[in-house]
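Colleague: would you be able to build a 3D model of this:
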Amino acid sequence: MNTLPYARSKNRIVELMEQPAERRDADWMRDAAQQAILLELATLPPYLCGMWSIDTSTGDGSVLRALREIVFDEMSHFGLACNLLTTLGGTPALDDASVVPTYPGPLPGGVRPELTVFLSGLTTDAAEMYSLIEQPDQPLAKVAAPHPSIGAFYTALLEAFRAHPERITGARQLTLHFGHGAGNPVVSLATLAAVEKAIGVIKEQGEGTSASPENPHPGAAGELAHYYAFREIFHKRRLRKNPGTGKFEFTGAEIPMPDTLPMGIVPAGGWPRTGPSAPDAGTTQLLDEFNQAYSKLLRLLQDAWRRDDAGEAEGFLFEAIAQMSVLQDPAQQLMARPLPGGGKNYGPEFLYVTP
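Modeller: Predicted coordinates:
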């Protein structure tokens, strides 16, 4: 089992991308796969906060369904990224506060450095931020950003796999089917063909393709890639292809923003625990309960992909899946508690804490 001490640089992906192809050795690939795990992990807290904030008793549910589909996709991407690392003989690192993404802050590794990722309820600003996370280098409905995308990073990792397929060991591969049309399955990556397909799923579900904004690996026909689904929520309009120009534009049917719990933006380091703006004892208990549950989830996921015994690994994975369901209740209870001064409410901090 490889125990490579992954670099902790905040710009690690940028540094990895700067390495010429001939210097992308096995350690480079394992380091890159660890960064891919952190990227996939970093998307889940903001998307979950947006989804959990939606009032399910009002509206047509279309925005909630879109967010739910994306969350399950990102969970499968996280699992595939873990399989990318372990097939290279590496081991995921998730039980360290210096590694786990924090908010507000940049995406891991220096991807999209102009972007600040934050935790809040679903708002127009949040939808804009979600879409910028997923934005491809050549979007069909927006001017390209000046910095490499997540997709460009995955392309570089894929090129390294293609150059060195002998590094694929098939070690400690976990599989998972979410069921009910939710997300793509997490599959074993023991061959180059499987690696190519997995990276294709991660890239194209997030960014679409150069020819279409649709997700080519959908849970439902016509489902959009994440970038375009988020842009629809931001524009409050369906994406349609202009028959005259052939361009994709947000000119379709209206998409009303659903009613939400008004979760405020979590400040750096979490909500203050002391001073005049300190929460009451009940709110503090909920904040701590959520952080402990989230941290336990990360440790269970790490243990699942570190076990050589397949039965033990599967047991940790199923325990992690059960642990995921523990997060929603304290999160939504927090979103119903007003912050001092009114106007906005608390919400989960997603802070890693040691047991």
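Colleague: hey, let's count contacts and neighbours off CA atoms from now on
Modeller: Fine.
Colleague: the most centrally placed residue in the chain sits in which helix or strand?
Modeller: Compute the mean C-alpha point of the chain, and by C-alpha atoms, centre = their mean the closest residue is residue 43, 2.7 Å away. Using DSSP states H and E, residue 43 sits within helix 26-52.
Colleague: how far does that helix sit from the chain's center?
Modeller: 6 Å (C-alpha atoms, centre = their mean, to the nearest Å).
Colleague: compare with the first, here's sequence two:
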Amino acid sequence: MNSENREKIIQELQEKLIVTIELEHSTIPPYLYAYWSVKDRSSETARVLLEVAKEEMMHMAMACNILHATGGTLKCNHPGFIPDYPCALPGHSKTQTPFIVGLRKLSLLSIVTFLEIERPRAANPLVKLNKPGTNKPIDAGWETIADFYMEITALIAKLDDSDFQKGRQLNNTDKPDNSGILFAVQSKADALKCVAEIIEQGEGFGFQDADSEESHFYRFVDIYRKMGGTGKIEDGIFNANELRDTYDKNVYAEFEKQIIHLVPNPREDKYSTEAYEWQNKRFNSIYSRMLDDLCSGMLMDNPEIGGAIKAMFALGRHADAIMSIPAWREVETAHFGPSFEYLEPGERI
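Modeller: This next block holds a predicted model:
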């Protein structure tokens, strides 16, 4: 391969990796919002939501390592890095109607959206990772996240080990519990291993072996069933509208008693109060500083990601302060939630 073609492949790979990092990050606030709405944070349902959010943070870091290894860079501390919920996810296909992701309490609506996010890439969930994918133009977008990662795999496969030895690497020697393993990318094999782990943890290739951890998709299926959902899900194939409308009403009514009724997409809410505005600004100030620290860490030699992950999930106590504020509603139990917005340094408290 001549140098011109190699540079084009590296550039396309870097562009896709930047979208990937934005995409992985954009799933974390919805997962955390749902997690914080669960009254019993020690429950299995809450544990799954928190672990998935932590793993999404690790996926973001893995994609950063591949990007850095190719000499690419990313700035993540600016307002445009955080989606304006509700929204389509970054990079979603322009050829089909995207599903909309918002900040919502845990419910049938939100869990089915999570299933759409983590939908497996093929009708046959045991499709092999190393099967070459079709390399679509950069602006074509993804139909499933796993499809997008297969495009990245195809680009990585065209490069050499020497193309992955150019940049600093994030690490997590200070490991938060259950956050996963983050390793350095110093070869093509390392980059492919990163992508394989992201796909397996996220969408998966079907039900995992008995001794393997289940993918995010099938863990969300379990939550859907616990809610009383009875819709058909077979080998990762499902109809989202059917899943939302097909459930045992009695089981779901009992499940809802375990959930705090949070205002959906609080940035859009017209019933804001002074108390909420202050607590939400405090939350967003801390969240913005965490993104600043994460972005600064990406620019350091041998940066440490564990502290940033811990900071992300220490936001819970600030979210709880917001959630203690009642929101005016016909339903008296409604409460506000954090809006997840980036604030410039001069806007923070």
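Colleague: what's the TM-score here?
Modeller: Laid over one another, the chains give 0.78 as their TM-score (TM-score structural alignment, normalised by the length of the second structure), with 305 aligned residues with a C-alpha RMSD of 3.2 Å.
Colleague: translate the residue nearest to the centre of the first structure into the numbering of the second structure.
Modeller: Here residue 43 of the first structure is matched to residue 27 in the second structure, going by TM-score structural alignment.
Colleague: where along the first structure do the strands fall?
Modeller: 240-241, 248-249 (DSSP state E).
Colleague: any chance of those strands in JSON lines, plus mean neighbour count and distance to residue 125 of the first structure?
Modeller: JSON lines is the format used below for the strands of the first structure (neighbours: other C-alpha atoms under 10 Å; distance: least, C-alpha to C-alpha, whole Å):
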{"stretch": "strand 240-241", "mean neighbour count": "16", "distance to residue 125 of the first structure": "22"}
{"stretch": "strand 248-249", "mean neighbour count": "16", "distance to residue 125 of the first structure": "20"}
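Colleague: so for residue 209 of the first structure, which of those sits nearest?
Modeller: Among those, strand 248-249 comes nearest to residue 209 of the first structure, with 13.0 Å by C-alpha to C-alpha.
Colleague: still on that earlier bit, so the residue nearest to the centre of the first structure sits right up against residue 75, yeah?
Modeller: No. Judged on C-alpha atoms under 8 Å, residue 43 of the first structure makes no contact with residue 75 at a distance of 9.5 Å.
Colleague: tell me the contacts of the counterpart of residue 348 of the first structure in the second structure?
Modeller: Residue pairing (TM-score structural alignment): residue 348 of the first structure is matched to residue 338 of the second structure. Going by C-alpha atoms under 8 Å, 6 or more residues apart in numbering, residue 338 of the second structure touches 33, 266, 280, 283-284, 319, 322-323.
Colleague: now with 6 Å?
Modeller: By C-alpha atoms under 6 Å, 6 or more residues apart in numbering, the residues touching residue 338 of the second structure are residue 280.
Colleague: same check, this time on the one 4 residues further on
Modeller: The contact partners of residue 342 of the second structure, by C-alpha under 6 Å, 6+ apart, come to 79, 288.
Colleague: same question for residue 42 of the first structure.
Modeller: Residues in contact with residue 42 of the first structure (C-alpha under 6 Å, 6+ apart) are residue 101.
Colleague: quick one on the thing from earlier: average offset of the helix holding residue 43 of the first structure relative to the second structure?
Modeller: Compared with the second structure after the fit, helix 26-52 of the first structure shows a mean deviation of 0.8 Å (mean C-alpha distance after the TM-score superposition for the first structure).
Colleague: buried residues in that helix, which are they?
Modeller: Using 16 or more other C-alpha atoms under 10 Å as the test for burial, helix 26-52 of the first structure gives 26-52.
Colleague: over to stretch 165-180 of the second structure?
Modeller: Neighbour-count burial for stretch 165-180 of the second structure, counted by 16+ other C-alpha under 10 Å, picks out 165, 167-172, 175-176, 179-180.
Colleague: quick revisit: distance of the match of residue 43 of the first structure relative to residue 270 of the second structure?
Modeller: 25 Å (C-alpha to C-alpha, to the nearest Å).
Colleague: can you check residue 81 of the second structure too?
Modeller: Residue 81 of the second structure is 24 Å from residue 270 of the second structure, where distance means C-alpha to C-alpha.
Colleague: okay, these two: which has more neighbours?
Modeller: residue 81 (18 against 8; other C-alpha atoms under 10 Å).
Colleague: which residue in the first structure lines up with that one?
Modeller: Checking TM-score structural alignment: residue 81 of the second structure goes with residue 99.
Colleague: and the nearest residue to residue 261 of the first structure once chain neighbours are set aside, how many neighbours does it have?
Modeller: Take residue 261 of the first structure and drop its neighbours on the chain: the residue closest to it by C-alpha to C-alpha, 6 or more residues apart in numbering is residue 53, 4.9 Å away. For residue 53 of the first structure, the neighbour count with other C-alpha under 10 Å is 24.
Colleague: distance to residue 196 of the first structure for the strands of the first structure - can I get that in JSON lines?
Modeller: Below are the strands of the first structure laid out as JSON lines (distance: least, C-alpha to C-alpha, whole Å):
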{"stretch": "strand 240-241", "distance to residue 196 of the first structure": "30"}
{"stretch": "strand 248-249", "distance to residue 196 of the first structure": "28"}
